[in-house]
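Student: structure here, sequence nowhere to be found:
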């Protein structure tokens, strides 16, 4: 059994002003996407300035969509009881699925503005996302969020405020799968000529599959619990459409021309 690291969720505190590690993880994700996007910008006819604009609009989509999605799917009662809660993002509570919808809307608008095929742009964006996903899960871990189920595995650890039983560090599982593994696969595939839509389909399918698997060892939100059979969670239900859409997109991409702009 391992000990849970004693890390203060507040990274910097200057009087009443506090910077949380959770918020810094979002900065890491956006900076990484900006840096990697600039490296490949010319391949789809974008400038470095265009990448800055794209990251800005995507950031708005992530924050607004992620927070609103969490409020609707997981925290509606809390939002109704405390309307200002929705702006306290530093307290945690972001939905990947809501953030994904926000980013897709931003990408659709940006693609129209730059006269790019939508899936050419999403294929470009998809490999830029996993580093932010992995960093966000590390932020969850530092914030004492996403506790796992009780386990006897040697890397289990007692979760703060949940008793002495060792639990799966489910947020670290997600950081490894949704962050490191997903980035490695998408970056490799997108570095070679491939059919339009393939990278986007892989993103949806792999993220959905990884998230679905981790849900088996991650505790559901206490106020929602299991939805059916003692193991089906809200995360699983929200992930299934992603997997279906990803597989459909991969199949559709087989009929598309090879996009040599890598």
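Tutor: Looks like it arrived, so ask away. Just so it is clear, the model here is predicted, and its values are computed rather than measured. Residues are numbered from 1 along each chain as shown.

Student: use CA for all of it now, contacts and neighbours both
Tutor: Fine.

Student: for this protein, longest helix please?
Tutor: helix 48-73 (DSSP state H).

Student: tell me the buried residues in that one?
Tutor: Neighbour-count burial for helix 48-73, counted by 16 or more other CA atoms under 10 Å, picks out 48, 50-52, 54-55, 57-59, 61-71.

Student: got another, please set it beside the one above:
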């Protein structure tokens, strides 16, 4: 298969450019806003609350995602070019950094609304895969996240990396972390669940999906493998998510089902 020839710039008006990568974030936030409004009342939230929450979460995603990438994957590049961190449209966002940013925003919002923290994260968790899936499509258009060489029929030569077909790992992640994760979490959360269960499922399933894809995704060339000739930075950062997600699911078995704060 041939790698699609898609211009990373969606709209260009003179010096003003709108990149597909940035538009994918808009898709994620608008989708989360619309779906969040469908279930807001069940969690004791108003439509205005959903808008406020998404605003703070957006700040957390962008700031946390960019800082996380700079610290985990691009510290040398940041030190060499301090302004690089502001060029978000060039790609380079860390999910784990974005997750920390969203959690900090959720903690602040939960205290403001006097909600249990994990009640709020249970509300947020099914909305996140929309942005994850869209973001991975943005990675694919940006020609990021190259996979390892494969003989599978859907392998495709990666731009700038020779004629050998490679795993389209960005599309794998869009399918698993976006479509599959959304379907599971939306279905489970269709009925009130014990507090923390949906949040735990999100962490566990994302961790498993990401860990698995890392086996066919090339590690960042300036980092390489962390240990044993196969452990990547993505795997390392994902292990705490799997552990904490599993613990949260066990903990949720002793928590109330009522989604409203007492």
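Tutor: In hand now; what should we look at? Just so we're clear, the structure is a prediction, and the values are computed from it rather than from any experiment.

Student: show me where the first structure has its helices.
Tutor: 21-40, 48-73, 76-81, 96-114, 118-125, 130-142, 170-174, 182-189, 198-214, 234-253.

Student: pipe the ones you listed into CSV and attach distance to residue 155 of the first structure per row.
Tutor: Conversion of the helices of the first structure to CSV gives the following (distance: least, CA to CA, whole Å):
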stretch, distance to residue 155 of the first structure
helix 21-40, 23
helix 48-73, 29
helix 76-81, 33
helix 96-114, 26
helix 118-125, 34
helix 130-142, 14
helix 170-174, 11
helix 182-189, 23
helix 198-214, 15
helix 234-253, 24
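
Student: what residue is smack in the middle of the second structure?
Tutor: residue 132 (4.0 Å; CA atoms, centre = their mean).

Student: with adjacent residues omitted, what lies nearest to that one?
Tutor: Counting by CA to CA, 6 or more residues apart in numbering, residue 178 is the residue found nearest to residue 132 of the second structure once chain neighbours are left out, at 5.4 Å.

Student: pretty sure that neighbour contacts residue 129?
Tutor: Yes: using CA atoms under 8 Å, residue 178 of the second structure is in contact with residue 129, at 4.5 Å.

Student: which one's more surrounded, these two?
Tutor: residue 129 (28 against 24; other CA atoms under 10 Å).

Student: ok, now which ones touch the more buried one?
Tutor: Residue 129 of the second structure makes contacts with 177-179, 181-182, as judged by CA atoms under 8 Å, 6 or more residues apart in numbering.

Student: gap between residue 94 of the first structure and residue 24 of the first structure?
Tutor: Distance from residue 94 of the first structure to residue 24 of the first structure, counting by CA to CA, to the nearest Å: 14 Å.

Student: check residue 48 of the first structure too.
Tutor: 23 Å.

Student: before we move on, what about residue 134 of the first structure?
Tutor: Distance from residue 134 of the first structure to residue 24 of the first structure, by CA to CA: 13 Å.

Student: show me which of the two is the more surrounded one.
Tutor: residue 134 (28 against 17).

Student: residue 183 is in contact with the more buried one, correct?
Tutor: No: judged on CA under 8 Å, residue 134 of the first structure makes no contact with residue 183 at a distance of 9.3 Å.

Student: shared neighbours, the two?
Tutor: Joint contacts of residue 134 of the first structure and residue 183 (CA under 8 Å, 6+ apart) do not exist.

Student: which non-adjacent residue is nearest residue 254 of the first structure?
Tutor: Closest to residue 254 of the first structure by CA to CA, 6+ apart is residue 195, at 6.6 Å.

Student: count residues in the vicinity of the counterpart of the one you found in the second structure, would you?
Tutor: For residue 195 of the first structure, the aligned position in the second structure is residue 194, judged by TM-score structural alignment. Residues within reach of residue 194 of the second structure, counting by other CA under 10 Å, total 21.

Student: surely residue 194 of the second structure touches residue 252?
Tutor: Yes: applying CA under 8 Å as the test, residue 194 of the second structure and residue 252 come out as touching, 5.7 Å apart.

Student: what do those two both touch?
Tutor: Common neighbours of residue 194 of the second structure and residue 252 (CA under 8 Å, 6+ apart) do not exist.

Student: ok, residue 176 of the first structure - contacts?
Tutor: Counted by CA under 8 Å, 6+ apart, residue 176 of the first structure has contacts residue 134.
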